[in-house]
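J.: Have a look at this prediction, sequence included:
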Amino acid sequence: MTDSTVLGFDFGERRIGVAMGAAEVGVATPLVTLDTPSNDERFAAIGRLIAEWQPGALVVGLPTHADGTPHEMTRLATKFAQRLKGRFGLPVWLVDERHTSLLAESLLAEAGVRGRKQKPALDQVAAMAIVQTWFETGGAAV
């Protein structure tokens, strides 16, 4: 684990939620949802976030079926994590993200954000849950 800032990603084919975590205190905060049509634009936006936050590590949520078996999004999220490592040269960790979207929906509902109003924040709050999970349980290095 690192003692610096980490950036966490809730990967999706259309949107990527991003959160920042302060490892020294173990607290994560939602940042932004990237909703860009091309991979080049996505990675340019991620590059700007990395330049701004100067993280010591990146954390990517690894989606699986409820029983832990992989599916197509598992492969795509792993590929995304490998691309992050290759492009930015930072340590990248994969974290089991089962139930993070449900947790994000619950947290937003508790904050009074319901229904369609949740959509803009859902991915970044899920990324926050991924970073928080990493703080609590660790993950697998890419």
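T.: Structure's in. What do you need? Numbers count the residues shown, from 1 in each chain.
J.: From here on, just use CA atoms for contacts and neighbour counts.
T.: OK.
J.: What residue in the protein is the furthest from its centre?
T.: G112 (22.9 Å; Cα atoms, centre = their mean).
J.: The residue positioned nearest the centre of the chain: what secondary structure?
T.: Nearest to the mean C-alpha position of the chain, by Cα atoms, centre = their mean, lies F9 at 1.8 Å. Using DSSP: H, G, I helix; E, B strand; the rest coil, the structure places F9 in strand.
J.: try this one next to it:
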Amino acid sequence: MITLSGPVIGFDFGTTRIGIAAGQAITGTASPLPPISARDGIPDWQVIETLIAEWQPAAIVVGIPLNMDGSISDMSRRARKFANRLKERCQRPCYLIDERLTTREAKQISLSRGGSSNFKENSVDGIAAQLILESWFESDQLISSETRLEDLYGIGRN
């Protein structure tokens, strides 16, 4: 179990929207925040920097969307690149975690709460970020965003 003092911000990287959640390691819980728009995976960095200034997180967590067989995808690499840019811009420790199936689970959670199945309008990105962050709190691994994915995952090396 991860132990840090202070808030932690989690991100669910996407090319058109990026989900965000804030949580506390001490309770192991997180809450979704409104997602931010992205253009081909590039966010409005000012919005993120304002969020970081407001929350003053002890750490940042970014989900890595591996393929179902554990191999590295193009999106995995893009999410890691996003994590490293966050670390550089925000000057906070940034960690990675496998986030397979979080969007699927987030959709199920939203539907069970009576949400619309039009996920373009009914964003589940914040719920996915919440699941990523809570999964990281339960983990015992601190994988720095600078770690090469090929060094972490034996499948999918190019």
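T.: Yes, it's here. In this text the structure is predicted, and so the values were computed from the model without any measurement.
J.: After superposing, what score do the chains get?
T.: For this chain pair, the superposition-based TM-score is 0.92 by TM-score structural alignment, normalised by the length of structure 1; 141 aligned residues with a Cα RMSD of 1.7 Å.
J.: still on that earlier bit, to which residue of structure 2 is the residue nearest to the centre of structure 1 aligned?
T.: Residue correspondence, TM-score structural alignment: F9 of structure 1 in this structure matches F11 in structure 2.
J.: One more: Q82 of structure 1?
T.: So, by TM-score structural alignment, Q82 of structure 1 is matched to N84.
J.: Which parts of structure 1 are strands?
T.: Per DSSP state E, structure 1 carries strands over the ranges 5-10, 16-22, 27-34, 57-62, 92-96, 140-141.
J.: out of those strands, deepest packed?
T.: strand 5-10 (a mean of 28; mean count of other Cα atoms under 10 Å).
J.: Report the angle between that strand and strand 27-34.
T.: 50 degrees (axes from the mean of the first three to the mean of the last three Cα atoms, to 10 degrees).
J.: What's the separation between S37 of structure 2 and M68 of structure 2?
T.: Distance, S37 of structure 2 to M68 of structure 2, using Cα to Cα, to the nearest Å: 26 Å.
J.: hmm, back to that, ok, the residue nearest to the centre of structure 1 touching G17?
T.: Yes: in this structure, F9 of structure 1 is within contact of G17 by Cα atoms under 8 Å, at 5.6 Å.
J.: mean deviation of the longest helix along structure 2 from structure 1?
T.: Assignment by DSSP state H gives helix 74-90 as the longest helix of structure 2. Compared with structure 1 after fitting, helix 74-90 of structure 2 deviates on average by 0.6 Å (mean Cα distance after the TM-score superposition for structure 1).
J.: how about that helix: buried residues?
T.: Neighbour counts over helix 74-90 of structure 2 (16 or more other Cα atoms under 10 Å) mark 75-80, 82-84, 86-87, 90 as buried.
J.: Excluding chain neighbours, give the residue nearest to N67 of structure 2 in space.
T.: S73 (6.2 Å; Cα to Cα, 6 or more residues apart in numbering).
J.: What is the neighbour count of the one you found?
T.: 16 (other Cα atoms under 10 Å).
J.: That one matches what in structure 1?
T.: Under the alignment defined by TM-score structural alignment, S73 of structure 2 is paired with H71 of structure 1.
J.: One more: Y95 of structure 2?
T.: The equivalent of Y95 of structure 2 in structure 1 is W93 (alignment by TM-score structural alignment).
J.: what about that match, distance to K85 of structure 1?
T.: Going from W93 of structure 1 to K85 of structure 1 by Cα to Cα gives 9 Å.
J.: Mind listing the shared neighbours of the two?
T.: V142 (Cα atoms under 8 Å, 6 or more residues apart in numbering).
J.: Would you check how far apart the match of F9 of structure 1 and G114 of structure 2 are?
T.: Applying Cα to Cα to F11 of structure 2 and G114 of structure 2 gives a distance of 24 Å.
J.: And for R80 of structure 2?
T.: 33 Å.
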